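>>> What follows is a protein structure lacking sequence information:
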């Protein structure tokens, strides 16, 4: 039960700029003071080893080789040096945790509001949030009987409406109370993202702000999701009905669109991962950049592997890092 509570808190879990061609302008001559923020997709939950040098922050399940670390090295190879002041990304973070402390598992305490990492001299702020505030894990549980049971006990959130059968989640999410709930959550995410991006400019007036979107989980051709990945026995989305997969994709696309709009409204920049990962979804077999819902990740509780729960694997992390580095290079060179 302790393990379940740990991950319930630790897991959660965008139109300003796509990634254009890199500018020919000279790279910044001096190191750029940088802060990375975000949720489990920035922390890269599921990849090990975990950065646990600063306890209790180890319970954020932030990979030492998350995309901020990989992107920073990639930029250094091009002569662009980021002086990383902090990487405060933490699994389970809500958008509100940018502005206020986040409770950690096991009752060990909290980590400070992520905004505390920003300084007067910070010149670059990069990361992504929104999925946990939207309640994406609750949507997954609305559509999966397995996730409502023991196999999803350590995944945070509850079904939106446990009285509505998981097999009917498509209809639930596209009409009536389910649709009304979704519309409200999207409004909440947009409002909170705009407030967060505006607060960055207040805290670090000279900082470029880069909001990183989420990679695509469900492919356009959902028949690919009816075959387990090589070496796996579970389907990529377990028992989620096939007719619900397009709805999950629509929800994710809408979330990324909300993130894009928030950056456009605040003058920030956006990293489009959704439009660049259509061939690396959880259903793309050996080419998948997303670990399946119940596919074992690299993280263990004791000796028990914990599922990916649809987070980027190493391939997906590398794609994140490439796209983020390309955007940072463009932003700093313009």
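Happy to help now that I have it. Since the model is a prediction, treat every value here as computed from it, not as a measurement.

>>> contacts, neighbours, all on C-alpha from now
Will do.

>>> so residue 247 sits right up against residue 170, yeah?
Yes. Using Cα atoms under 8 Å, residue 247 is in contact with residue 170, at 6.5 Å.

>>> Look at these two and report which has more neighbours.
residue 170 (21 against 17; other Cα atoms under 10 Å).

>>> got a list of what the more buried one touches?
By Cα atoms under 8 Å, 6 or more residues apart in numbering, residue 170 lies in contact with 143, 243-244, 247.

>>> Name the helix or strand for it, please.
helix 169-174 (DSSP states H and E).

>>> Give me the buried positions along that helix.
By 16 or more other Cα atoms under 10 Å, the buried positions in helix 169-174 come out as 169-170, 172-173.

>>> next one: stretch 304-323
306-314, 316-323.

>>> Can you give the distance of stretch 84-104 from its chain's centre?
Here the centre of stretch 84-104 is set off from its chain's centre by 12 Å, with Cα atoms, centre = their mean, to the nearest Å.

>>> can you give me the strands for this protein?
Ranges of strands in the chain, per DSSP state E, are 32-38, 82-87, 102-103, 110-111, 124-128, 208-212, 269-271, 296-301, 304-307.

>>> most packed of the ones you listed?
strand 269-271 (a mean of 29; mean count of other Cα atoms under 10 Å).

>>> Next up, a structure to set beside the first:
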């Protein structure tokens, strides 16, 4: 994913909260943030050390949430390119490997957010495949590429991820038995009908991306409920702040970013708003 993100950047230079049983956030929380690039904030100022290969911002939603709730201890191990396997095993990045994310958990952890799964099903490649600089009939739609034998392969991969997420939630709770755990969903990456050519994804493909991401977020919410953890919806509040909207309004940058952020990833404004949403969810009484 990181290499694909760098390729896209090079091209540019020439993506209501539900909570578990009520517990008010308290001063002194031991907060651990897990996740992929949607959580880490690649290119959002300022990128932090160590683990520069993770493209992690000190203004991602987890950092801002930690400050808002007055966390006593905060460990952010989110990393661009991470999938569920990287929760358990070392992850290779362009600048070296990083430890398994679950290693950041401890018996005294009191709060965990986890945003993961998009790389398991190939979200970045999916959106990239649908970029189309020329409209039909010259350019081809991408949505039919994901139909095999009458079945949507993207949804099949999404469904196959369900037991993995339930098992991950159980493993988080086993390592952090005192923690309130929240699964975080993904934002809105495409509005109804898209906005071709402003974002070069044609109408049918924009609608396909929208529908499949809605399905993916529903799956995340369902698996969070099945695992008995909270779910934080970013899709609904980010509607109207997608890559088709204007700079200063959008929370997710388009293929050619106008703000420091990776293509189809949250910008600083998005991270601030996501932090408000996450803070409200984890602080719910």
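Received, thanks. This one's a predicted model, so the numbers in the text were calculated from it and none came from an experiment.

>>> Do you know the score for how well these two fit?
Superposed pair, TM-score by TM-score structural alignment, normalised by the length of structure 2: 0.86. Supporting alignment: 270 aligned residues with a Cα RMSD of 2.5 Å.

>>> re the thing from before, same list (the buried residues of helix 169-174 of structure 1) but as CSV, adding distance to residue 71 of structure 1.
Formatted as CSV, the buried residues of helix 169-174 of structure 1 follow (distance: Cα to Cα, whole Å):
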residue, distance to residue 71 of structure 1
169, 38
170, 37
172, 40
173, 36
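
>>> nearest to residue 34 of structure 1, of those residues?
Comparing the buried residues of helix 169-174 of structure 1 against residue 34 of structure 1 with Cα to Cα picks out residue 173 as the nearest, at 39.1 Å.

>>> Please name the nearest non-neighbouring residue to the closest one.
residue 179 (5.0 Å; Cα to Cα, 6 or more residues apart in numbering).

>>> Likewise for residue 19 of structure 1?
residue 327 (5.4 Å).

>>> my guess is the one you found contacts residue 23, does it?
No. Counting by Cα under 8 Å, residue 327 of structure 1 stays clear of residue 23, with 10.2 Å between them.

>>> Do you have the helices of structure 1 handy? List them.
2-10, 40-43, 67-76, 131-134, 136-143, 145-148, 169-174, 176-203, 245-266, 314-333 (DSSP state H).

>>> what about residue 113 of structure 1, neighbour count?
16.

>>> And it? What does it align with in structure 2?
With TM-score structural alignment as the criterion, the equivalent of residue 113 of structure 1 in structure 2 is residue 100.

>>> how near is that match to residue 11 of structure 2?
Residue 100 of structure 2 sits 32 Å away from residue 11 of structure 2, going by Cα to Cα, to the nearest Å.

>>> want to throw the strands of structure 1 into CSV with distance to residue 331 of structure 1?
Formatted as CSV, the strands of structure 1 follow (distance: least, Cα to Cα, whole Å):
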stretch, distance to residue 331 of structure 1
strand 32-38, 12
strand 82-87, 13
strand 102-103, 30
strand 110-111, 30
strand 124-128, 9
strand 208-212, 8
strand 269-271, 8
strand 296-301, 33
strand 304-307, 36
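
>>> which stretch among the ones you listed comes nearest residue 19 of structure 1?
strand 269-271 (6.6 Å).

>>> There's contact between residue 256 of structure 1 and residue 274 in this structure, I believe.
Yes. Residue 256 of structure 1 lies in contact with residue 274 (Cα under 8 Å); the separation is 7.3 Å.

>>> Skipping adjacent residues, who's closest to the spatially most central residue of structure 2 in space?
When structure 2 is reduced to its mean C-alpha position, the nearest residue by Cα atoms, centre = their mean turns out to be residue 38, at 3.2 Å. Distance criterion Cα to Cα, 6+ apart; nearest residue to residue 38 of structure 2, sequence neighbours excluded, is residue 265 at 6.1 Å.

>>> Ok, residue 76 of structure 1 next?
residue 82 (7.5 Å).

>>> Quick one: buried ones out of the contacts of residue 170 of structure 1?
143, 244, 247.

>>> and which of these is nearest residue 201 of structure 1?
residue 247 (35.2 Å).

>>> Just give me the match in structure 2 for the closest one.
By TM-score structural alignment, residue 247 of structure 1 lines up with residue 208.

>>> Tell me who's in contact with that match.
Taking Cα under 8 Å, 6+ apart, one finds residue 143 in contact with residue 208 of structure 2.

>>> burial of the equivalent of residue 221 of structure 2 over in structure 1, as a residue count?
By TM-score structural alignment, residue 221 of structure 2 lines up with residue 260 in structure 1. If you count neighbours by other Cα under 10 Å, residue 260 of structure 1 ends up with 25.

>>> now swap in residue 68 of structure 1 and tell me
Neighbours around residue 68 of structure 1, by other Cα under 10 Å: 27.

>>> cool, residue 16 of structure 2 as well?
Neighbours of residue 16 of structure 2 using other Cα under 10 Å come to 12.

>>> Tell me the spatial nearest neighbour of it, not counting adjacent residues.
Nearest to residue 16 of structure 2 is residue 233, by Cα to Cα, 6+ apart, at 6.0 Å.

>>> Quick check: the one you found touching residue 186?
Yes. Between residue 233 of structure 2 and residue 186 there is a contact at 7.4 Å, judged by Cα under 8 Å.

>>> Now list whatever residues contact both of those two.
With Cα under 8 Å, 6+ apart, residue 233 of structure 2 and residue 186 have common neighbours residue 217.

>>> on that earlier part again, and the residue nearest to residue 16 of structure 2, what does it touch?
Taking Cα under 8 Å, 6+ apart as the test, what residue 233 of structure 2 contacts is 16-18, 184-186, 217.

>>> Among these, name the buried ones.
Buried, going by 16+ other Cα under 10 Å: 17-18, 184-186, 217, out of those.

>>> Can you name the two of the residues you listed that sit furthest apart?
Checking these with Cα to Cα, the most distant pair is 18 and 186, at 14.0 Å.

>>> returning to that earlier point: can you report how many residues lie near the residue nearest to residue 19 of structure 1?
Neighbours around residue 327 of structure 1, by other Cα under 10 Å: 24.

>>> what residue of structure 2 matches up with it?
Residue 327 of structure 1 maps onto residue 281 in structure 2, by TM-score structural alignment.

>>> what does residue 209 of structure 1 give?
By TM-score structural alignment, residue 209 of structure 1 lines up with residue 181.

>>> What residue, apart from its backbone neighbours, is nearest its match spatially?
residue 112 (4.7 Å).

>>> wait, that neighbour sits on residue 177?
No. Look at residue 112 of structure 2 against residue 177 with Cα under 8 Å: they stay out of range, at 10.8 Å.
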